[in-house]
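Q: sharing a model that was predicted from the sequence below.
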Amino acid sequence: MEKENKKGAVKRFAKLIMETNPPKLLLGLAVLLSVITTLVALTIPLFTKELVNGFSFGSLGSGQIIGIAVAFIAQVVAGGLSVYWLHYSGNKIVSSIRERLWSKLLRLPVPYYDNKSSGETISRLTNDTAILKSLITEHITGFFTGILSVIGALAILFYMNWQMTLVMLVVFPVAALIMFPIGSRMYKISKETQEETARFTSVINRVVSEIRLVKASGSEPMEYEHGRTGVMNLFRFGLKEAKMQALIAPVISFIILLLLVGLIGFGGVQVSSGAITAGELVAFIMYLFQIMLPLTQISQFFTQFQKAMGATDSIIAIMGAEEENQDSGSEAEHIRKTVSLERVSFAYKPEEPILQDVSMKIEAGKVTAIVGPSGSGKTTLFSLLERFYSPSAGSIRIGEQDLSDVKLRSWRSKIGYVSQESPIIAGSIRDNLSYGLDRAISDEEMENAARMAYADGFIGELPDGYDTEVGERGIKLSGGQRQRIAIARALLRDPELLMLDEATSNLDSKSEEVVQDALKNLMVGRTTIVIAHRLSTVVDADTIVFLDKGRITGKGTHEQLYRSHTLYREFADGQLKMNKSA
């Protein structure tokens, strides 16, 4: 079973490499030049043998000297070109894998990321691909030229003296019996190390991205322990790997020493009896090193190959994940139609339903508000409308067309979304306003959108205006400023369906007033669906839908629900009277 798994891993690795369309010509030339370098190296002990046996430089003709010089120069040039072309090819292959992996990550649906930590995903894109790069650029050619060097050296040794060669070969079966179990153990350790590296990367990514929360919460000691646990786990796996390496190095040294002593002892007897010359003995010893050093390279290749197999499995797992189909279906040319939810149910986990049998209409060109207690499924409803998730049961329709029959990219291009914590990317205000748009935005358009979003005032006061850097996640901006940037961005998208998710819930009263005015400008002429905890922001909505524990328990205008819906009336009395007294 284990043998089949390894065989399958090799096939998966080979397939992954071939799918990148590697530069076969350059790889072939690199291998060919490495072969030439190895073949030239195999002639050196023969030349040394002649020197030891009395051959002198004085007996060399100018042509022979030039030939030897050319051979050495050719070896150096061939070796240099081989290394460069191999690294070029390896980097190109890994670059292609990273590009494919990055493209795949962007096409994977939201549920995939719900079940994976960001650090683990980052580790696959960086650490695992680096392992593949190391194998391709540093170890593969050494493996093949090592085999050639071993076979070539053994062939010459058999030709020179087959008895001494057999004495030397006795040791290799013993070495193989020792090395193969070590290689298997190395594979297991490597896979565990990669998984722990991914977990450690996840901790680092989480802490660094939320460092202000960490410090404000006084959580440095707790996060230190989390990080320290990862460091110590990696240290433990590093020690396991070191133990394997510590077994490999002495075994190889012992084999070399054993062979060297055996050859010198047996060869000395042969030289004294006249069976071989001193030059042949020297050549034998040199060929011994031309066998042992490549064997070291081959063993390192297998160690790295085991790591690469684990990395390949992780990468292929991502490549094989089901992705969003963004281009199937029809174009959403105009969605100024009623959006209908018909008996929609949804659950992240089967045993924990979030929405149950939800039916409602979002009238075109009107404002529909969703209200209800926390955890009632309001934001999940938005996620279904954006098609981050698909309903477990029921359907969502635009007019008479099922939403699942509309091209995903086309549908999302018609939606403007402003959340309670509108995401801001690192970069300038200009970058954030134009983010996601597939057309060039003129300065006039940008300034007009900023003015309608009441963002032009504070942008004009910034040192570099629209080119001001906002910091990671917009940390240099206030909450109200971030919201107004998000509204301006939505205005530039010119959406037909506007989705507002608690867009003013985290703002102070002054900022909320400004943002509410900006939202009114944004809502003009658009189908709007609003989530709100504060009823004061949605009392004028055309329709209010009350959602409680995943079910719709009331629909109507503010006045209708106030008269007929007990829980809504309690919400209204508690909030609106409080606002009046304030």
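A: Here it is on my side, so go on. On a predicted model such as this, the values are computed, not experimentally measured, just so you know.
Q: contacts, neighbours, all on C-alpha from now
A: OK.
Q: am I right that K361 sits in a strand?
A: Yes - when classified by DSSP: H, G, I helix; E, B strand; the rest coil, K361 is found to be part of a strand.
Q: for it, give me its contacts.
A: T338, V339, S340, L341 (C-alpha atoms under 8 Å, 6 or more residues apart in numbering).
Q: ok, 10 Å please
A: By C-alpha atoms under 10 Å, 6 or more residues apart in numbering, the contact set of K361 is T338, V339, S340, L341, E342, T368, I396, R397, I398, T543, V545.
Q: one more to weigh against that first structure:
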Amino acid sequence: MQDKVTPSSPQQASKPAPQSGAKIYFRLLGYVKSSWLYLLLSILGYVMYSAMEPALAALLKHIVDVVSEGKITESRLLIPLAILAIFVVRGIGTFLGGYFMAQVANKVVFDLRTSMFNKLVLLPSSYYHSIPTGRLLAKLTYDTEQVIGSITQAIRVILREGLTVVGLLSYMIYMNWRLSLLFLLVVPLIGLVVSYASKRFRRLSTRIQNAMGGVTDVASEAIKGHEVVKIFGGSRYETERFYKAAYENRRSQLKMEKTKSLNVPIVQFILASAMAILIWFALSPSISSNMTPGDFIAFITAAGMLGKPIRQLTDVNSILQKGIAASHSIFDFLDMEEEADNGTVSIDRLKGSIEWKSMSFKYPNAEKRALKNINLSLPAGKTLALVGRSGSGKSTMANLIPRFYDIEDGSLTIDGILIDDYKLTELRSNIALVNQQVVLFNGTIRDNIAYGYLRDASEEDVIAAAKAANAWGFIQELDEGLDTMVGENGVLLSGGQRQRIAIARAILKNAPILILDEATSALDTESERAIQSALDNLMENRTTIAIAHRLSTIENADIIAVVDHGEIIEQGSHSELLALDGAYAQLHNQQFSEIPA
């Protein structure tokens, strides 16, 4: 029976001081280093594209001057060729910039996702118990997708449109620096609008991410528990929960769009005002007296062409802030403390003697202790059975042996050495575990029996383990045998079949320490007898901790410990505990009195 107490609040790694958006974004850009060649090709493409904008203005000046001077014949062929050349170069630049920037962005997202998953498998068990699965999946999917926009679209616009603005302004300054300075006066106003919008965009992006996590939470729970939802009539409750989560996400999205929709016309109005003032001054004889008609048209055209890139630069701000907010979430995750492993003792194979000395334990952020002053000695090769009501602390005692959690009070030793002193990977390689809630992966039966350390096991060894677990019979009846897919968490198999595969996995590992957490709970009576016989053979000369609800399965255990409210209140053999006529005897009498005659 799974009886651990989950933490009352999420475990948080110690967080550094809040980072600025620029610092977060530059950290994100650090992932671009591995794709520097693609980035250079992309920048080259954007430079080619941007250079063609002032080239068009210069060509327009040439056309106006040619027409006004009556020299059309001389440039009749040159002008069309120049137009074609400008658009060919711009097209090549667009391809180089867009394609290679996509290469960069997808590599960044790939690196982020793999880094996050690599971090995920190294986090302590307390983290998994503190965060809903849907929210964690949202980090791996939704948050990383937001990063793509901040790399591809944002950098593309910043480089392409930014270089275009620089090119056009440089051309305008070359044509008439005094008029150009007037145009530059609007830059601080645009900066104020963008600054305000940036803060709001990032705040709303964070809210959208949280809301998206809520959507995936509700959906994943409803999918996993669809049978309970149907049987207990929870459809309306779940649809209401999903509606609330989706509505919160929609509300935040609309606020984002409202800010974005206001941001663009405000910037456009500022630019239009600047253009109006610019043209008013340009029409002054004292300012335009030294300009040819071509100069005047080219200058006004270049100023007009500035509107589109500046608008896009401000418009991309929302995408950039989404990426920064997503990056903040991702980097918070990547900066979390990994499962501590300060062990220095290296081992090949443990003997398996286990001793608890004055050991107490409480889960992170929990107020009450799950275990109190545990004193127990289990010699190597012997079997310890833990019995007691649900929530008494049985599974917690077992879960401390492979160091899913660290002990703070008292000690837990294996072969006389503190478990904290063992190298974590080597300690766990000496332990096999069969849970009540069997975990199978979406692969073949062979993959699930020969999993992890065991993946190189021979087919003969896999079959022998399946036979020992009384699983070979049903495996042979399947069309694909060992290559049969089991589905997500073994959904294509029955509960008893899943449990026998898990037992076969433990048998194949052949570890000196075996933990059985209600290992036969999902089996029918006939299968349970066969499995119990296989387990009895497996348990010979192995240190075994068996958590059992049915006392009939552990009567032959060397030591039986009765756990109640986190304390061992009785321990001894089956006959000794019955003779005491205490808690164990009471449990025994209750169970066997329930069996019909």
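A: Structure's in. What do you need? Note that the structure is a prediction, hence the values are computed from the model and not measured.
Q: TM-score for these two?
A: The TM-score (TM-score structural alignment, normalised by the length of structure 1) is 0.92; 578 aligned residues with a C-alpha RMSD of 2.6 Å.
Q: biggest helix in structure 1, by residue count?
A: helix 220-272 (DSSP state H).
Q: for the next helix-or-strand element following that helix, give me the average deviation versus structure 2.
A: Going down the chain from helix 220-272 of structure 1, the next helix or strand is helix 278-319, by DSSP states H and E. Its match in structure 2 and helix 278-319 of structure 1 itself, once the structures are fitted together, sit a mean 2.2 Å apart by mean C-alpha distance after the TM-score superposition for structure 1.
Q: can I assume A332 of structure 1 sits in a helix?
A: No - using three-state DSSP, the assignment for A332 of structure 1 is coil, not a helix.
Q: alignment lookup: it to structure 2.
A: Counting by TM-score structural alignment, A332 of structure 1 lines up with I347 in structure 2.
Q: also D456 of structure 1?
A: Matched by TM-score structural alignment, D456 of structure 1 corresponds to W472 in structure 2.
Q: could you pull up the residues touching the closest residue to that match other than its chain neighbours?
A: The shortest distance from W472 of structure 2 to any non-neighbouring residue, by C-alpha to C-alpha, 6 or more residues apart in numbering, is to A466 (5.0 Å). A466 of structure 2 sits next to 445-446, 449, 460, 472-475, 482, 500-505, 507-508 when contact means C-alpha under 10 Å, 6+ apart.
Q: nearest residue to the match of A332 of structure 1 in space, please, no chain neighbours.
A: Looking at I347 of structure 2 with C-alpha to C-alpha, 6+ apart, the closest residue is E426, at 6.5 Å.
Q: residue closest to the middle of structure 1?
A: Residue closest to the mean C-alpha point of structure 1, counted by C-alpha atoms, centre = their mean, is L125 at 2.9 Å.
Q: helix, strand or coil for that residue?
A: Put simply, L125 of structure 1 is helix when judged by three-state DSSP.
Q: quick one: what's aligned to it in structure 2?
A: Correspondence of L125 of structure 1 to structure 2, assessed by TM-score structural alignment: L140.
Q: what does R534 of structure 1 give?
A: In structure 2, the residue matched to R534 of structure 1 (TM-score structural alignment) is R550.
Q: contacting residues for its match?
A: V387, E518, T520, S521, L587, H588, Q591, F592.
Q: and stretch 401-418 of structure 1, end to end?
A: Terminal residues of stretch 401-418 of structure 1 are spaced 26 Å apart (C-alpha to C-alpha, to the nearest Å).
Q: so where is that stretch in structure 2?
A: Stretch 401-418 of structure 1 maps onto residues 417-434 of structure 2, going by TM-score structural alignment.
Q: what of stretch 44-53 of structure 1?
A: Alignment of stretch 44-53 of structure 1 against structure 2: residues 56-65, by TM-score structural alignment.
Q: in that stretch, what's buried?
A: By 16 or more other C-alpha atoms under 10 Å, the buried positions in stretch 56-65 of structure 2 come out as L56, A57, A58, L59, L60, K61, H62, I63, V64, D65.
Q: quick check, nearest of these to A246 of structure 2?
A: The closest of these to A246 of structure 2 turns out to be L56 (C-alpha to C-alpha; 47.8 Å).
Q: L482 of structure 2 versus the match of D456 of structure 1, what's the distance?
A: 9 Å.
Q: any residues in contact with both of these two?
A: Listed as contacting both W472 of structure 2 and L482 by C-alpha under 10 Å, 6+ apart are V462, I463, A466.
Q: tell me how many other residues surround the match of A332 of structure 1.
A: A count of nearby residues for I347 of structure 2, using other C-alpha atoms under 10 Å, gives 12.
Q: contact partners for it?
A: Taking C-alpha under 10 Å, 6+ apart, one finds Y422, K423, E426, L427, S429, N430 in contact with I347 of structure 2.
Q: what's S353 of structure 2 in contact with, if anything?
A: 377-382, 413-417, 512-513, 542-543.
Q: how close does it sit to S130 of structure 2?
A: 32 Å.
Q: same check on T413 of structure 2?
A: Taking C-alpha to C-alpha, one finds T413 of structure 2 at 28 Å from S130 of structure 2.
Q: have a look at those two and say which one is more surrounded.
A: In this view T413 of structure 2 and S130 are compared by other C-alpha under 10 Å, and T413 has more residues nearby, 19 against 16.
Q: checking that one next. Helix, strand or coil?
A: At T413 of structure 2, secondary structure determined by three-state DSSP is strand.
Q: ok, it touching D421?
A: Yes - shown here, T413 of structure 2 and D421 form a contact pair, counting by C-alpha atoms under 10 Å, at 9.3 Å.
Q: which residues in structure 2 form strands?
A: In structure 2, the strands defined using DSSP state E lie at 354-361, 371-378, 383-387, 409-414, 417-418, 431-434, 513-517, 543-547, 559-564, 567-572.
Q: of all those strands, which lies closest to T152 of structure 2?
A: Nearest to T152 of structure 2 among these is strand 431-434; the distance by C-alpha to C-alpha comes to 45.9 Å.
Q: contacts for the closest one next, please.
A: The contact list for strand 431-434 of structure 2, computed with C-alpha under 10 Å, 6+ apart, reads 349-350, 352, 398-399, 401-402, 499-520, 543-546.
Q: cool, thanks, talk later.
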